[in-house]
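Chemist: Build me a structure from this.
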Amino acid sequence: MRMKTFAERLNKALRASDMSQAQLASRVGVSQPAIWRLASGQTSTSRRLVEIANALNVSPEWLMHGEEILNTERPSSIEVKNTDDNSYHIESLDIQTNSDIDVTASTGLSETIKGIIYTTEQANALFGNRSSKVVKIITVLSDSMSPSIESGDLIFIDISVNYFDGDGVYIFALDGQLYVKRLQSMYKKLAIISDNKKYETWYLDEEEFSYVKIIAKVLLRLSSDHQRFA
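Modeler: Predicted coordinates for the structure are as follows:
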């Protein structure tokens, strides 16, 4: 019988793997209450989806959507079909309802735009074969990344990249504060760079970087520089 909800599938996979919620939380690096919220249906997804699926020996597709049987063949990325064959819906990133992140300050980002719809052809040109489930948008309200990203710009991000995936621009949390910065790997340290030269570059050593929670990698921006005609 097909499990209808994420919580049902998660609990089935936990039973099949003979794993407790605490053990799963430890394996994927989240708190036990975060797993409890998923298993009880209080939250319906996690940014650690791929890690949770790997730990439970199931595919991310099955865990998220129930579209595959429980098995050990796990694809490298999440592929989800849109209900409308010619539309690609991108939703705003919602930090406040994320069960894995405790952010107390997020003044640099805003959910100004609730969503954007592209045709699949446009989306493929912009995002390649990424599923709409992993592409999100959010508005940047800081000038720290100017001129690469101006205050008021929309950025498109990939929430499946919740780890350091090489040099690039990321959204990450540290000590309850949310940042959009360029991360650059250096010998035994990580540079956190603001493209705006008015802001200083700072560095984290290997131990300090373990406290960084990467939320997503920035893919591209949509400029807020509008030309008014009326």
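Chemist: When you work out contacts or count neighbours from here on, use the C-alpha atoms and nothing else.
Modeler: Will do.
Chemist: Quick test: name the residue nearest the centre of the protein.
Modeler: Ile159 (2.1 Å; C-alpha atoms, centre = their mean).
Chemist: I'd guessed that residue sits against Lys136; true?
Modeler: Yes - with contacts counted by C-alpha atoms under 8 Å, Ile159 reaches Lys136, the gap being 7.2 Å.
Chemist: Point me to the helix or strand that includes the closest residue to the residue nearest to the centre of the chain other than its chain neighbours.
Modeler: Leaving out its chain neighbours, the residue that sits closest to Ile159 by C-alpha to C-alpha, 6 or more residues apart in numbering is Ala216, at 4.3 Å. The secondary structure element spanning Ala216 is strand 213-222 (assigned by DSSP states H and E).
Chemist: For the helix or strand containing Trp62, what is the distance to the chain centroid?
Modeler: Secondary structure here is read from DSSP H and E; on that basis Trp62 sits in helix 60-65. Using C-alpha atoms, centre = their mean, to the nearest Å, we find the averaged C-alpha position of helix 60-65 to lie 16 Å away from the chain's own average C-alpha position.
Chemist: The structure of the following sequence is requested for comparison with the preceding one:
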Amino acid sequence: MSSQSERLKEARLKAGLSQKQVAEAVGMKQPSYNYLEKNDKGGSAKLPEIAKVLNVDPYWLRTGKTTSDVDADLKKLLENSPVLELDSNGEDPDRIWIDLVNIRFSCGDGESIEFHYDDVLARREIPASIFKKHNVKPENTKLALATGDSQEPYVCNGDEFAIDLSDTEIRDGEFYAVYFEGEAMLKQVFKEQGKKLILHSLNPKYKDKVVSSDNGVGFRVIGRQFYRAG
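Modeler: Predicted coordinates:
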């Protein structure tokens, strides 16, 4: 598989643009853009904008995969239900244990979506009352980690949060784990006129992201966030 820098250069040449033209289109300095084409580990919050200028899938630009690969990952996530350990044999256990697996969602500028199902970081106990309160089945739950500060003080960097994978229908103002423009994010989602969605950050230093018919082809709702633990 090619590296990010190679894909970036390949897409730029195919688009018939110079480094300077791409850099100016996204508000970067040409040396900063050149760094991205020269360094395999070069990262930038501008990558989704660069992908738009080059008319390529931002997820492909970041990872070398396509949005169909994202769907495959999400399907795998749904099929790999968490390992549950109930501390009693009754139908209404007081304690439910769920694996915290290495699934990370950005509370910042976003990051490539990566699911490491076999990497169990810890086991966490969630009271059965939490599932009852939110009408969530434990078998539909995944625990994930938040990275970044865009949802502070509600969700902070390093916090763990639970996702209901069966709940993907947007309810105005609720928090959802989503995939958008090559990024896995935890965002508060609002509905707007014209079938637009606003991906909102509580931290005012982060701008809202708008999902529309123009850019929402690869948008995916992974699940609703219903529980958090700092």
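Chemist: TM-score them against each other, please.
Modeler: Both chains were compared after superposition, and using TM-score structural alignment, normalised by the length of structure 1 their TM-score is 0.51; 147 aligned residues with a C-alpha RMSD of 4.0 Å.
Chemist: Onto which residues of structure 2 does the helix holding Trp62 of structure 1 map?
Modeler: When structure 2 is aligned by TM-score structural alignment, helix 60-65 of structure 1 has no counterpart there.
Chemist: Mean deviation, the helix or strand following that helix versus structure 2?
Modeler: Sequence order places strand 88-92 as the next helix or strand after helix 60-65 of structure 1, per DSSP H and E. After superposition onto structure 2, the average distance of strand 88-92 of structure 1 to its aligned residues comes to 2.3 Å, using mean C-alpha distance after the TM-score superposition for structure 1.
Chemist: Quick one: distance of the helix or strand containing Leu61 of structure 2 to the chain centre.
Modeler: Element membership of Leu61 of structure 2, judged by DSSP H and E, is helix 58-63. Here the centre of helix 58-63 of structure 2 is set off from its chain's centre by 13 Å, with C-alpha atoms, centre = their mean.
Chemist: Distance-wise, check the nearest residue to Ser81 of structure 2 once chain neighbours are set aside relative to Val26 of structure 2.
Modeler: The shortest distance from Ser81 of structure 2 to any non-neighbouring residue, by C-alpha to C-alpha, 6+ apart, is to Glu139 (6.0 Å). Distance, Glu139 of structure 2 to Val26 of structure 2, by C-alpha to C-alpha, to the nearest Å: 43 Å.
Chemist: Over to Tyr59 of structure 2?
Modeler: 18 Å.
Chemist: What is the equivalent residue in structure 2 for the residue nearest to the centre of structure 1?
Modeler: For Ile159 of structure 1, the equivalent position in structure 2 is taken to be Leu165, counting by TM-score structural alignment.
Chemist: tell me the contacts of that match?
Modeler: For Leu165 of structure 2, the set of contacting residues under the criterion of C-alpha atoms under 8 Å, 6 or more residues apart in numbering consists of Leu78, Asn140, Thr141, Lys142, Ile222, Gly223, Arg224.
Chemist: same thing with His134 of structure 2?
Modeler: Residues near His134 of structure 2 by C-alpha under 8 Å, 6+ apart: Phe226.
Chemist: and the gap between the residue nearest to the centre of structure 1 and Glu8 of structure 1?
Modeler: 23 Å.
Chemist: count of residues packed around Gly194 of structure 2?
Modeler: Counted with other C-alpha atoms under 10 Å, the burial measure for Gly194 of structure 2 works out to 8 neighbours.
Chemist: ignore the last one, Thr201 of structure 1
Modeler: A count of neighbours around Thr201 of structure 1, defined by other C-alpha under 10 Å, yields 14.
Chemist: same thing with the one 3 residues further on?
Modeler: The local packing of Leu204 of structure 1 (other C-alpha under 10 Å) involves 17 other residues.
Chemist: same question, Ala122 of structure 2
Modeler: Other residues close to Ala122 of structure 2 by other C-alpha under 10 Å number 10.
Chemist: How about Ala146 of structure 2?
Modeler: One way to gauge burial is a neighbour count; for Ala146 of structure 2, by other C-alpha under 10 Å, it gives 24.
Chemist: Doesn't Ala178 of structure 1 lie inside a strand?
Modeler: Quick fix: residue 178 of structure 1 is Leu, not Ala. Yes - following the definition DSSP: H, G, I helix; E, B strand; the rest coil, Leu178 of structure 1 is counted among the residues of a strand.
Chemist: That one pairs with which position in structure 2?
Modeler: Aligning on TM-score structural alignment places Leu178 of structure 1 opposite Ala184 in structure 2.
Chemist: which residues touch its match?
Modeler: Arg104, Phe105, Ser106, Gly110, Glu111, Ser112, Ile113, Ala177, Val178.
Chemist: sorry, back to before: of Tyr59 and Val26 of structure 2, give the one with the bigger neighbour count.
Modeler: More crowded of Tyr59 of structure 2 and Val26, by other C-alpha under 10 Å: Tyr59, with 25 against 17.
Chemist: distance of the residue lying closest to the more buried one once chain neighbours are set aside from Asn215 of structure 2?
Modeler: Setting aside the residues directly before and after it, Tyr59 of structure 2 is nearest to Gly182 in space (C-alpha to C-alpha, 6+ apart), at 3.9 Å. For Gly182 of structure 2, the distance to Asn215 of structure 2 under the criterion C-alpha to C-alpha works out to 12 Å.
Chemist: all helices of structure 2, in order?
Modeler: Remark: helices assigned in structure 2 by DSSP state H are 4-15, 19-26, 30-38, 47-54, 58-63, 67-79, 128-134.
Chemist: Could you give the number of residues near Asp85 of structure 1?
Modeler: Asp85 of structure 1 is surrounded by 9 other residues when neighbours are defined as other C-alpha under 10 Å.
Chemist: didn't it look like it was pressed against Tyr118?
Modeler: No - between Asp85 of structure 1 and Tyr118 there is no contact under C-alpha under 8 Å: 11.2 Å.
Chemist: which residue lines up with Arg228 of structure 2 in structure 1?
Modeler: Taking TM-score structural alignment, Arg228 of structure 2 has Arg221 as its aligned residue in structure 1.
Chemist: And its match, how far from Ser194 of structure 1?
Modeler: Following C-alpha to C-alpha, the distance that separates Arg221 of structure 1 from Ser194 of structure 1 is 16 Å.
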